[in-house]
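Enquirer: Just to be clear, the model below is a prediction. Sequence and coordinates:
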Amino acid sequence: MTTATHRLEHDLLGDKEVPTTAYYGVHTLRALENFPITGITIAVYPDLVRALAQIKRAAAQANCELGLLERERMNAIVAACDELVAGRLHDQFVVDVIQGGAGTSTNMNANEVIANRALEIMGHARGEYGFLHPNEHVNMSQSTNDVYPTALKLATYVGIFRLVDAMAYLRAAFERKAEEFADVLKMGRTQLQDAVPMTLGQEFSTYATMLGEDEERLKEAALLIREINLGATAIGTGINAHPDYAGLVCRRLAEITGIPVVTAPNLIEATQDCGSFIQLSGVLKRVAAKLSKVCNDLRLLSSGPRAGFCEINLPPRQAGSSIMPGKVNPVIPEVVNQIAFEVIGNDMTVTFAAEAGQLQLNAFEPIIAHSLFKSVLHLTKGCVVLADRCVDGITANRDALRASVERSIGIVTALNPYIGYAHATDVAAEAHASGRGVAEIVLERGLMTAEALAEVLRPEVLTRPRALPVRPAGA
């Protein structure tokens, strides 16, 4: 029965009125009532919606090739799925990102939207499921338990490489600064104490290298994400699926997505094991922790502008205080720090959710999905913001950096091979007590000539390995 505003749909719990304007159906409507948790719908993750549509398209094609689904229905399902991949009807994916049921509500939402759009394509009204049914036809040879984790893997795979691109973009920004600052001498520090000289370029090249390493770790994690359990159906035994379905649907999915997915060798294991999600989450945590460390450095090196390190200047982006005029805060590194804190927390959530699986299924994949998608998305945006709004505009306080080297006691380390550890220790102690410079004391004591000292203290000598003099025994 259909009225001007609602149509009547039926499920195992009974009848329910669904808005006539809705492409979703009764199962989705019940999920809306049951899970008013975050107010965030799965539509916020368009990669997931597209992945679900790609899976349903591949399944329809495979089932048609196997003689299980009529071509007219297959064509209508394929056309509806193509529209979803193109970005249409995403507003109809309305279930909450956090939901009970191991993702069943998400799968039902996809089945119903695709079925009702396919019905329109076939010339029927929404809800006329006698012609094409969400579960009988759109979900043929499938279960939530193989569709949902496969969709999660497809969506995260796309997100991983989007993040890799963003990290490469940020890495390039650090590489440009490393080249710009290659001649800027400064003091390196360990445990916040003066250590030995280095260049600001060396410091920034380190940040670029750290990012490059993790780009490779993410690509390695993506290799595990390619393994899917589509064709497993309920628990991995393949019940209600044709013997050739798993291999065929995997090939069709690879063609549709361009992702080199492979069928897991043991579908029962693959249906319950969340190890690849733990692995990916751990790599995301690694990226986050290292990015946060870099941002800690940027905040510390730019601290001041008068009473801090004041070695570099971050580009001013907004007023820093409602009470202190002229104050400017390092807001871009701060927001990336907060992204990192979130990602580290998300990793803990993924770990607990993966551990909590029981027997042949993990019921907590929705929170795994939500956590991974947030981590990937926010890290991606954070990398771009950090590059554009911070790193590209960093300048060096060259004079202050040079002066800090000249007055630092740490340069005495470079003199060890020439004057010996005992003399170097005495010089350091006097410099610290008197406030005088190391070079001045060395010359005063006649430990080195002015020419020899100047040679040793050249920036290019101080900041890289070099051949050392052979000192006689006892000298």
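Expert: Cool, the structure landed. Numbers count the residues shown, from 1 in each chain.

Enquirer: CA atoms for contacts and neighbours, from now on please.
Expert: Will do.

Enquirer: Who are the packing partners of the helix or strand harbouring residue 81?
Expert: Residue 81 belongs to helix 71-85 when assigned by DSSP states H and E. On a contact count with 3 or more Cα pairs under 8 Å, 6 or more residues apart in numbering; DSSP states H and E, helix 71-85 meets helix 46-65, helix 104-121.

Enquirer: possible to save those helices as CSV with distance to residue 401?
Expert: Shown next, in CSV, are these (distance: least, Cα to Cα, whole Å):
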stretch, distance to residue 401
helix 46-65, 47
helix 104-121, 57
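
Enquirer: Could you dump those helices into CSV with distance to residue 194 and mean neighbour count added?
Expert: Shown next, in CSV, are these (distance: least, Cα to Cα, whole Å; neighbours: other Cα atoms under 10 Å):
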stretch, distance to residue 194, mean neighbour count
helix 46-65, 48, 24
helix 104-121, 56, 26
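
Enquirer: in what helix or strand does the most centrally placed residue in the chain lie?
Expert: Taking Cα atoms, centre = their mean, the centroid of the chain lies closest to residue 376, which sits 2.9 Å from it. Here residue 376, judged by DSSP H and E, is contained in helix 365-389.

Enquirer: After that helix, which helix or strand is next?
Expert: Downstream of helix 365-389, the first helix or strand assigned by DSSP H and E is strand 395-396.

Enquirer: another structure for you, compare them:
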Amino acid sequence: MTASSRTEHDLLGDRDVPTDAYWGVHTLRATENFPITGTPISTYPHLIDALAAVKEAAALANGELGLLEPAKAAVIVAACQEIRGGELHDQFVVDVIQGGAGTSTNMNANEVIANRALELLGHTRGEYRHLHPNEDVNLGQSTNDVYPTAVRIATVFAARGLLDAMAVLQTAFADKAAEFHDVLKMGRTQLQDAVPMTLGQEFSAFAVMLDEDRSRLAEALGLIHEINLGATAIGTGLNAAAGYAEAARRHLADITSLPLVTAPDLVEATQDCGAFVQMSGVLKRIAVKLSKTCNDLRLLSSGPRAGLGEINLPPVQAGSSIMPGKVNPVIPEVVNQVAFEVIGNDITITMAAEGGQLQLNAFEPVILHSLSKSITHLRAACLTLAERCVRGITANTDMLRATVENSIGLVTALNPHIGYTAATDIAKEALATGRGVAELVLERGLLPAGQLTALLRPEVIAGTGPVRT
């Protein structure tokens, strides 16, 4: 051992650990064994906070049951509270994807908490005879109940941020719906002219889709509040004292302010990842619909002169290194790409959940990584789309109105008043000659000018209000 390192011992022997590190030998081996993504678990602060909350709850429960000395319980709790306050996150260094069902993550937490607690007791890091990562910090626990519980808590808090971001985007679309409530345009089915509608109705649909998905996400979150803390290795509660599971759950609920419940069957809960599959499915649903919305925004703004050109997205950067004046729909494009990633993450989560064997699923690290990416990237995408795109959208009102007046789809709105046969003849002539539907209706005397004007009012033709003559 040199002045810049300390010697720690584990199952495989002795290793030198940097003196200033709060992590220990188990974490050291994990950093060597899993150079996979280059993404340490500290990238996901919700996970670090959740791990500290679980360890704090365990210390309180063990202290309450007389299993942990009061002085040890107090310093473990204090260390956990410091971590939940943002301290020592840089000491959580193991790669987010790891073998061992999350054991490296659990041991990283045990070692950091133990070494900070030792300092609070007046000892030096690594002096585990005074307070041990396994015997004290991990008392009554297993990776197999600590890690899934922490992942669930982290997922809840991350998803709350996504819910808030979706609400921001929903409001942005709803505001545009109100702004465009009387802007008449042609609706399209299969990219062909269909019937008139308002641009407000189109944007209102975007807002409603988000509102529906926020409800589905909240429902999926309800399942995530069921935890298996107290299950220990496989759900039998081996090495956890009587009353520990309920005491730990109660303290964890108080610490997190979450309505946590202990799973009714801990053996089932320790091996089942169904709640994560359902959560990922909802995230995929959000991604698919959000991507469809962005496809529509890109299509509606295509041009500006050789496309639809119905709306204008706010220009945020030059679009080409070779074509002067070109501006691209880069914000919808980046949201599309986030959606593609989320859909891929769903496949990863599906396969990881399916790959579990017997009493434990060893693949929750990749589930955590994939869920976290999906949630955090969707949150950022929603906020970016709202702030950098939707709020700045403008409508080409005159062009939209002219398109309606020139479209043969307009005749569908007049069908009940002039009859199907006459409407068909009008449509054929308008298509063949390029003349307007309203012009031909008046020319043939099929409707009085006043009635035709009333029927073509936006609130009537788009079904948003009564006929006024």
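Expert: Nice, thanks for sending it over. These numbers come from a predicted model, not from an experiment.

Enquirer: Buried ones in the helix holding residue 376 of the first structure, by neighbour count?
Expert: 365-387, 389 (16 or more other Cα atoms under 10 Å).

Enquirer: mean distance, that helix to its aligned residues in the second structure?
Expert: Following the fit onto the second structure, the mean deviation recorded for helix 365-389 of the first structure is 0.4 Å by mean Cα distance after the TM-score superposition for the first structure.

Enquirer: can you tell which of the helices and strands packed on helix 71-85 of the first structure is closest to residue 185 of the first structure?
Expert: Residue 185 of the first structure lies closest, by Cα to Cα, to one member of those: helix 46-65, at 46.4 Å.

Enquirer: Just give me the neighbour total for the equivalent of residue 355 of the first structure over in the second structure.
Expert: Taking TM-score structural alignment, the alignment pairs residue 355 of the first structure with residue 354 from the second structure. Residue 354 of the second structure: 15 surrounding residues under other Cα atoms under 10 Å.

Enquirer: From residue 75 of the second structure, how far off is residue 354 of the second structure?
Expert: From residue 354 of the second structure over to residue 75 of the second structure the distance is 40 Å, taken as Cα to Cα, to the nearest Å.

Enquirer: Against which helices or strands is the helix or strand hosting residue 403 of the second structure packed?
Expert: Applying DSSP H and E as the criterion places residue 403 of the second structure in helix 397-406. Using 3+ Cα pairs under 8 Å, 6+ apart as the contact criterion, the elements in contact with helix 397-406 of the second structure are strand 184-189, helix 437-443.

Enquirer: Can you verify residue 15 of the second structure is assigned to a strand?
Expert: Yes - with DSSP: H, G, I helix; E, B strand; the rest coil as the criterion, residue 15 of the second structure is assigned to a strand.

Enquirer: which ones are touching it?
Expert: Shown in contact with residue 15 of the second structure (Cα atoms under 8 Å, 6 or more residues apart in numbering): 7, 8, 9, 25.

Enquirer: Residue 426 of the first structure: which of the helices and strands packed on helix 71-85 of the first structure is closest?
Expert: Proximity to residue 426 of the first structure (Cα to Cα) singles out helix 46-65 among these, at 64.6 Å.

Enquirer: can you give me how far the closest one is from the chain middle?
Expert: A distance of 25 Å separates the centroid of the chain from that of helix 46-65 of the first structure, by Cα atoms, centre = their mean, to the nearest Å.

Enquirer: Measure how that helix sits relative to helix 104-121, angle-wise.
Expert: Here the directions of helix 46-65 of the first structure and helix 104-121 differ by 60 degrees (axes from the mean of the first three to the mean of the last three Cα atoms, to 10 degrees).

Enquirer: Could you list the residues in contact with helix 46-65 of the first structure?
Expert: Helix 46-65 of the first structure has contacts (Cα under 8 Å, 6+ apart) with 42-43, 69-71, 74, 77-78, 81-82, 84-85, 87, 90, 93, 107, 110, 114, 137-142, 147-148, 151-152, 154-155, 158-159, 245, 248-250, 252-253, 256-257.

Enquirer: now swap in stretch 126-145 of the second structure and tell me
Expert: With contact meaning Cα under 8 Å, 6+ apart, stretch 126-145 of the second structure is reached by 6, 8, 24, 55, 58-59, 62, 68, 72, 76, 101-103, 106-107, 110-111, 113-115, 117-118, 123, 228-234, 239-241, 244, 270, 360.

Enquirer: at 7 Å what do you get?
Expert: Applying Cα atoms under 7 Å, 6 or more residues apart in numbering, the external contacts of stretch 126-145 of the second structure come out as 8, 55, 59, 76, 102-103, 106, 110-111, 114-115, 118, 228-233, 239-241, 270.
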